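here is my input, please return the structure:
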Amino acid sequence: MCLIAWHWQPNSANKLLLVANRDEFYARPTAALRWWEDADILAGRDLQAGGTWLGVSRSGRLAALTNHRDPTQQRADAPSRGELVSGFLRSDLSAEAYLSELRPHANNYNPFNLLVYDGSNLMGLESRHARVLDLPDGMGAVSNADFQTPWPKLNGLTKSLQQQLTQGQTSDAALLALLQDRRTAADADLPTTGVPLPLERALSAVFVALPDYGTRACSVVRLGVDHVDFTEQGFDAKGPLQVRHLRAKLAPRV
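Next up is the predicted model:
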């Protein structure tokens, strides 16, 4: 996952609205959104390593992950970061307890940001700093830097999402359209992350489209008190795939 934005209203019937794009190599094998056979997890699945980038559980938990972009910090022998998402969704630990257990071991993985929601609290972990964040109500976002780092794509998506919410234009179609914005940032506004300028420019778009790498999934998740709606628009190198929408009743919290 490379870009996530959300609107969290813990005291509302519609607690969490989240929109996200997963960017990945087209050659990496991936299963589309579905209920997993081996767990009560609704998510797409990385068929190479077995984890996921964004998912929800039948008990109303949510987790999502972005990679921190720094080519100098990548290790080929590091475990898959996708297991951190599925690990939280399989767990019954609170968000705070899960991140507290993970924090001392976060540097075992290539750098990441992990967003978790346990039905009560929305929290994040920045692995580079081993820092746990208690995220506030309202709008938030993360891309391939620390939470709320004001990259152009993050600022653009957050502003557009806020406008859609204000105007009441929050249909799946409207939110998926926000996630398919291919405009790139001006060179003067680009971050410096250690990749060549042409790649930095291409990655500055909300929706990335390169010959062998790009946005593979645009997702909209709505978590209410007793239900979840999850919509995913898939893409491959040739263009859009089927839109999948799944609605499920959540198990009562004990």
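
please count neighbours and contacts with C-alpha atoms only from this point.
Fine.

distance of residue 70 from residue 182?
According to CA to CA, to the nearest Å, residue 70 stands 23 Å off from residue 182.

I should have written residue 235 there, sorry.
14 Å.

and those two? Which one has more around it.
residue 235 (19 against 16; other CA atoms under 10 Å).

could you list every residue that touches the more buried one?
Neighbouring residues of residue 235 by CA atoms under 8 Å, 6 or more residues apart in numbering: 215-217, 241.

gap between residue 248 and residue 219?
Residue 248 sits 16 Å away from residue 219, taking CA to CA as the criterion.

more neighbours, these two?
When neighbours are counted by other CA under 10 Å, residue 248 and residue 219 differ, and residue 219 comes out ahead with 24 against 15.

and this one, please, so the two structures can be compared:
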Amino acid sequence: MCIVTFRWAPESDQPLLLAANRDEFYERPTERMHWWPGDEVLSGRDQRSGGAWLGITRHGRFAMVTNIRNPALRKQGAPSRGALVRQFLEGVQSAANFAHATMADAGRYEGFNLLCGEVGASARSLWFANSQEGAAHAVEPGVHGLSNASLDTPWPKLLRMRQGFRHALAESDPAQRNTRLLRLLQNATPTPNAQLPNTGVPFPVERMLGSIFIVSDNYGTRASTVLSVIGDQVTMREAGFGVGGEPQDTLAFNFRIQSPPAP
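Take a look at the predicted model:
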């Protein structure tokens, strides 16, 4: 997943609203958003490594990961960064402890950003960890954005997405708001060449990656996801895309967060 904007409001009745695109090579085998065996974890799955990029559980555990775009951080034989999402969703460790433990082990992985937290009414927290920075911290309430640098790094496409996200917040009807966010995630407006970041990849690749919605011959946006938590009600919508941005069906999931099991 390569771009996400979200509002974190742990003291409100709507603690989390998130809009995200997952960008990946078209040939990489992927399972769409679904309930995993055991009916506890709702997430897509990378069929090559078994990891995930974004998911939530029936008990309100949430996690997502993006890569850091820096060729110098590549490691031959490194474990899948998607395993971090899977481990948190399937585990019981608090978000704070998991984020700190992940930083202690970050050197084994290629560069990554991790968001993990608990969004149920009984426990709310959201933590961010960046492998390059080597530190984890609680996310402050507010509207944030994340792509392939660090939290709130002002890349032009992220600024455009965050502005569109704020406009969508003015929509009072949650269903209409989520529809607007899915449209926002399909915005293919390119970034002017002079404004593109320099992340170490060839310039034609940098230019191709400069839009919110990415399309190319072999790589692009595979899924657009909107996640909304209102009270204990979770709504997830995922629009899928194939080669060249060909639209697939939109999946919808709705469930109530359950109280965590007694220790």
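
stretch 199-208 of structure 2: end-to-end distance?
End-to-end span of stretch 199-208 of structure 2 (CA to CA): 13 Å.

quick one: that stretch to chain centroid distance?
Put simply, stretch 199-208 of structure 2 sits 22 Å off its chain's centre (CA atoms, centre = their mean, to the nearest Å).

how many residues are close by residue 212 of structure 1?
Number of residues near residue 212 of structure 1 (other CA under 10 Å) recorded here: 11.

cool, residue 47 of structure 2 as well?
12.

ok now do it, which residues does it touch?
By CA under 8 Å, 6+ apart, the residues touching residue 47 of structure 2 are 28-31.

just the buried members of those?
residue 30 (16 or more other CA atoms under 10 Å).

widest-spaced pair of the contacts of residue 47 of structure 2?
Of all pairs drawn from the contacts of residue 47 of structure 2, the one with the largest separation by CA to CA is 28 and 31; the distance is 10.1 Å.

joint contacts of the two?
Common contact partners of residue 28 of structure 2 and residue 31 (CA under 8 Å, 6+ apart): 46-47.

does the nearest residue to residue 5 of structure 2 once chain neighbours are set aside lie in a helix or a strand, and which?
The shortest distance from residue 5 of structure 2 to any non-neighbouring residue, by CA to CA, 6 or more residues apart in numbering, is to residue 145 (4.3 Å). Per DSSP states H and E, residue 145 of structure 2 falls inside strand 142-146.

return the set of buried residues in that strand.
Residues of strand 142-146 of structure 2 classed as buried: 143-146 (neighbour count, 16+ other CA under 10 Å).

contacts for the strand ranked longest in structure 2?
Ranked by residue count under DSSP state E, the longest strand found in structure 2 is strand 219-230. Residues from elsewhere that reach strand 219-230 of structure 2 (CA under 8 Å, 6+ apart): 13-26, 119, 178, 181-182, 185-186, 213-215, 234-245.

relative to structure 1, what is the average displacement of that strand?
Its aligned residues in structure 1 lie a mean 0.6 Å from strand 219-230 of structure 2 after superposition (mean CA distance after the TM-score superposition for structure 1).

gap between residue 232 of structure 2 and residue 88 of structure 2?
Counting by CA to CA, the gap from residue 232 of structure 2 to residue 88 of structure 2 is 20 Å.

more neighbours, the two?
residue 88 (23 against 19).

what's the helix or strand encompassing the more buried one packed up against?
Element membership for residue 88 of structure 2, per DSSP H and E: helix 82-90. On a contact count with 3 or more CA pairs under 8 Å, 6 or more residues apart in numbering; DSSP states H and E, helix 82-90 of structure 2 meets strand 41-46, strand 54-57, strand 61-67, helix 95-104, strand 112-120.

in a markdown table: these, plus mean neighbour count and distance to residue 7 of structure 2.
Below are these laid out as a markdown table (neighbours: other CA atoms under 10 Å; distance: least, CA to CA, whole Å):
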| stretch | mean neighbour count | distance to residue 7 of structure 2 |
| --- | --- | --- |
| strand 41-46 | 22 | 20 |
| strand 54-57 | 26 | 16 |
| strand 61-67 | 26 | 14 |
| helix 95-104 | 18 | 18 |
| strand 112-120 | 25 | 12 |
